[in-house]
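1. can't give you the sequence, but here's the structure:
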C-alpha cells in the first residue's frame, strides 16, 4: 500500500484544524480532501476526484426493490414455494443461530463524548479517539450502560456484576484503529431467553410456543459508514464510528426459517418497548446476521453441520428468505457429495440464493486480547433493581392485556403494540378512555364493551393507517397523541356507534382533522355547521326499497327457498349481501344504515318473497 503524505492525511481527516471542544470541525472545502465526507479508492490514497465528482444514485425504497425483484423472478419463470410449505426438508434438520447488532439509544458514543446524531453534516460528530489519533484514549461513557442493561433485562439475561472489554483485530477502511472494542470473553449479560408464541409468527411445526436461549449480550463500538459513489470510489462518514451497540448472540436452537424471522421481530419489539434501541431493522438501527447449518436426521454422530454466516440482513422477510436459500444450497452441496465450507455469505433483496463473500474468520484470525486502556465495568445491584422496576409492561404482557381486557385479536394487539415505537397503543388507550366517557351507563355487558373497543382499535389501526399512507406523518408525541386528538376521534366514534353519523361522514371528518380543518378539534360543531347528522330512512322507506331491488331476482331468491325447504344446509348469506348491496346503491346512501337494510331485507325475504315463490311453483 502506497504511503500517504502526512499533510494529506491531516487535510483529509481533520479539515486542517483541531477542535478545542473535543470533536472535529470541518474547514471550508477548497479541494475534495477537505470536504465533509472523506473519499477513498481501494485502500489507496483518499485524495482523489474533484468537486464535480458525480454522486451515487439516490437510494431505492425497499418496497420498490422487492417489487422489481419479484417482477424479474416472475419473468424468468422461477416459482417460489409457499412459506408454509417450505419450513422443512424431509430427511434434513436445519439449525440457525442469530447475532443481532442493535444501536443503543444514547446521546454519546461508547468511548468518547462525541454525539450520536446521524442527521447532521458528515464527519461533524467525531472525537480524536474515534479516528484513532495517536495519543487519544478511550473514556467509557457510563450513560451508555443504561439502555444496554434495560435491553438485557428485557431478554431475561443474568447481568454480570463485572465485565471487561477486548480488542477484536481486523483491518478495513471503516475501522480507523485496526481493531474493534467489544466484550468477547467477559460480556455484561449472559444466559437469557425469549419465548416465541404462535401469534409471533413462528413455524407451525414449532407448535404453540418455543423458547430460544441467548448465550450472551455484549457491548461494542460501531464502525464508520461507507457510501459507494460513482465508479470505484467510496466516501466515509466517521460520525458512526464508536456509536454504542449491543450484540445479542443466540444459542443454535432455531430449526425453522419462519421462527428465525419471528425471533428477530420479537427482539426488535422488546428493545423498542424498553427504549433501548434507536430504530428498527429496516431503518438501520438493527442488523441481523444468521448462522445456518444442516445435517441429516438419521446422522448417528448427532453433530451439527458446518455453518455459514449470512451478513447484514435488513428485513424480517430477508431473514426468512436467506435461511431458506442457504439451507437448500447446503443440502444440494451435500447430496451431490460435496463439502460445505465455513464462510461468510451475502444476500440481496429479492434474491433466490446467497453469494460467497469471504472465508469465515475465527477467534485466531481476530487475535482477541483484553483492552489495555480500559478497566472493568462494575454494575451495581441498585442500578439493576431500579432499571428492572422501571421497565413497565413488556410486549407479551401488554398483548395479553389487549386480548383479554379489550377483546382484540392477537394480530391487532401485536400491530397496536409494535407500530410507531409503542406510541400507537398509548393513543388507543387514550381514545378508549374518552370514548367510554361519552356513555352515562358504564355497567354494561362485556360483549357490548368489547364491541366498542374493537371499533376503536379498527380506527386506530386501519383508518389512521390510511392517513399514514397519504403523508407518512401523524406527528406522534410521547404521551400518545397526534395531529388527530384522541378526544376528537373518540367523539367521532361515539356519534358513529350511536348511528348519529354514517361511516362515510366519519371518515370525511377524520380527514378534515388530519388536514387541521376543524377549529379546536370540535367535531360536533363541524357536523352541525355542515348538516351531517344522520337522518335514517323510515321502516316504510326501507321496505319499499327492499321490495324494489328484489323485483325480478327470482333466481337469487330461489336459493333462500331451497334453504327453507331443507334442500340446502347453508344459508345463502352471500346472496343476502348481494341484495343489500343493491339496496345501498339504489337508495340515498347518506340516509341508510347497512345493518338496518340487512335486517329489513332478511324480513321481507322470509315474509313476502319466499311465499311468493312458493305460490308460483
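-> It's in. Quick caveat, the model's predicted, so the values are computed rather than measured.
2. could you use CA atoms for every contact and neighbour count after this?
-> Will do.
3. and the longest helix for the protein?
-> As assigned by DSSP state H, the longest helix anywhere in the chain is helix 316-335.
4. distance from the chain centre to it, please.
-> 23 Å (CA atoms, centre = their mean, to the nearest Å).
5. got another one to weigh against that:
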C-alpha cells in the first residue's frame, strides 16, 4: 500500500478533528504529566483516552453542522478514479511516431545466436533442450589451464549474415576480452570483437511494405557500423527463496552482434528493422531461431534533441536491454522517448544509464548506471590468434547465397499479383519453408490447368492458394484445442507432413472451379490434417465421390423461386431499395442469407444467390412494391 500523506490522514482520523498543531510540545507535556502522575492500567487508560476524545469531538460538532463520515478506502478509490479520468488516452503507435519540436534518434544492437553445431571456442555441442550442464567443456567453465580453441566452422553462418547485410568482410579480425564479473560468465570476461570485427560498413534498405513509419515515406536506408562475433553467457534459472540455478550449456554458444548507426528516427521503423534482420538471418540459415524463441535479442539506444537547429548535438542516450519482441521494441522506444522529453521539459538532465522494459508496461525502469568502455577494460585476447578470411571463401559464399527475401517478395507480387503483406508473410513464416510450400502448390495447380497456367484468368486461383496457405492452414493449429499443439511440419523441399501439397492443391482447384463449396473445402482440409486422407480415403476425389460431396447447384429457376420466398414478408426491407441514395448492400446480403437458410445450403453458391437476388429485386420486387 502506498504511503499516505498527512493531509489525507488528517481528513480521515478522528472524523477530521485531528490537529497537528503543537504536537511535539503536547507530547513533552504529556510525558511530564505521566511521569508525575503514573497512569492507571493500559486498558483503563486507553478507554479513558477514547472516552475523552469522543466527548471532545461531540462538544465541537454540536456547534457545527455534521458532515457524513466517508471511509478512507472509499476516499482513496474515488481519488484513483479521478486521477484515471484525468489521464490522456494513450495514442495508437501509428499516430505516435513523432513529437512536435523534438527529434528522436535510435541505434540498435542485435544479438543473434548462430546456427552451428559447436561452441565458439570449444568442441562442446550447442544445446538448447538437453539436460542442464550436459554439454560443457573445460574452457566453458574457465577451468585453470584450459585454452580457447576457435571453431572455424562457426565463421560460415556469420559470414552469410554479413553478406546479406551488404557488409565489407575484413580479411583480418581479432578477438578482445570484455571484463565484467557475473555468475553467468565464469571466466570474468567475455570474448568479443570490439576493435577489429570481421565485418563493417553494411546497409539495410527498408521499404514501405516492411512496416516502416509513414513519416519515412517509400523507404529508408539504415547503416550497419559493424558485426562482431562473441560468446554467449550461461542460462540463469531463478528458484524460490532467492536461489538461482545456472546451466552452463549455453556458455560459449556463438553469437553475432549487429550494431547499427543512429539512422533511425521513428519507433515503427526500428521495429521494422529488427523484423527485417530476423528475416534475413533466417533466409541465410545463419540464425537458430527468432525473437519468439529467444534466439535473437535487441538492445536499443534512445536519445532526443530539440528540432530547429541542425548543429545541435545528439542528446544523451540511454540503453534499453533485452527486448524480446517487435512490439516491445516499438513500445519501449515510445515510452523512453516520452520520458526523456518530459525530463528535459521540466529542466532535468538525462543520465547515461541502462534501463529495462516489461511487456505490457507503459514506462521504462532504471536498472543501473551505464558502463563505459573504460569500465570494461577491453584488451586483445592473448590466447587467440587473428582470424584470416580468404577472398575465395567470401566469393564462394556470396555466389552461393541464393535468393534473398526482397527478391522473392518482388517475384511473388509481380508474378501472382499478391499483396505486399501476403507476399511478406509467406516469405517470413516458418523460416522460409511456408513460401517453398506455396511454390510447390502453385506448380501442382499449374499442372492441373494444363495449357496457359500463367494466363491472367488463372491469377485469382494462385491468390486463393496463398490465402489458404496463410490463413486456413493457420487455423488448423490455432482453433480446436485438441489439435492446437500439432505442428504443420513444413519441410525445406516445399512439403508438409500434416497437409501434403497435393491435397491442398486439389482442394483449391475444385473450389476455384466451383465444383465444391467453401464449407466442404474447409471440412476436407480438416480431414487431411487429421490424417483421414490418405488413411481412410486415397485422394480428395475419392472422398468427394464416396461421400457424394460434389457441388450440385440449383438451377436458375430454383434460385429465382428461392429468392422470392426469402423476400416474402420483408416489405420494410424491400422499401429501402426504392429510390435509394446509397445502395443498401447490407439489406441485400440479409436477403441472401435468408435464401441460404431456406434452401439446401450444400447446393447454394452464395455469389450466384447474390446475383439472382439482385436481379429479382430489380425486375420483380421493387417495381411491385413501388406500385
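-> Great, that's in hand. Predicted model, so just to flag it, every value in this text is computed and none were measured.
6. drop the TM-score for these two in here.
-> Superposed pair, TM-score by TM-score structural alignment, normalised by the length of the first structure: 0.85. Supporting alignment: 537 aligned residues with a CA RMSD of 1.6 Å.
7. returning to what we had before: the second structure: matching residues for the longest helix of the first structure?
-> Counting by TM-score structural alignment, helix 316-335 of the first structure lines up with residues 326-345 of the second structure.
8. how big's the offset between that stretch and the first structure?
-> With mean CA distance after the TM-score superposition for the first structure, stretch 326-345 of the second structure departs from the first structure by a mean of 0.5 Å once superposed.
9. now that stretch: buried residues?
-> By neighbour count with 16 or more other CA atoms under 10 Å, stretch 326-345 of the second structure contains the buried residues 326-334, 336-337, 340-341.
10. now tabulate these in JSON lines and tack on distance to residue 348 of the second structure.
-> Supplementary listing: these in JSON lines, determined by distance: CA to CA, whole Å:
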{"residue": "326", "distance to residue 348 of the second structure": "30"}
{"residue": "327", "distance to residue 348 of the second structure": "29"}
{"residue": "328", "distance to residue 348 of the second structure": "26"}
{"residue": "329", "distance to residue 348 of the second structure": "25"}
{"residue": "330", "distance to residue 348 of the second structure": "25"}
{"residue": "331", "distance to residue 348 of the second structure": "23"}
{"residue": "332", "distance to residue 348 of the second structure": "21"}
{"residue": "333", "distance to residue 348 of the second structure": "19"}
{"residue": "334", "distance to residue 348 of the second structure": "19"}
{"residue": "336", "distance to residue 348 of the second structure": "15"}
{"residue": "337", "distance to residue 348 of the second structure": "14"}
{"residue": "340", "distance to residue 348 of the second structure": "9"}
{"residue": "341", "distance to residue 348 of the second structure": "10"}
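11. between the residues you listed, which sits nearest residue 448 of the second structure?
-> residue 326 (40.4 Å; CA to CA).
12. tell me who's in contact with that closest one.
-> Listed by CA atoms under 8 Å, 6 or more residues apart in numbering, the contact set of residue 326 of the second structure reads 271-272, 274-275, 291.
13. can you rerun that using 7 Å?
-> If a contact means CA atoms under 7 Å, 6 or more residues apart in numbering, then residue 326 of the second structure has 271, 274-275 as its contacts.
14. surely residue 190 of the first structure and residue 157 touch.
-> Yes: between residue 190 of the first structure and residue 157 a contact is recorded at 5.4 Å, counting by CA atoms under 7 Å.
15. the residue nearest the centre of the first structure and residue 322 of the first structure, how far apart?
-> By CA atoms, centre = their mean, the first structure has its centre lying nearest to residue 280, at 5.6 Å. According to CA to CA, to the nearest Å, residue 280 of the first structure and residue 322 of the first structure sit 19 Å apart.
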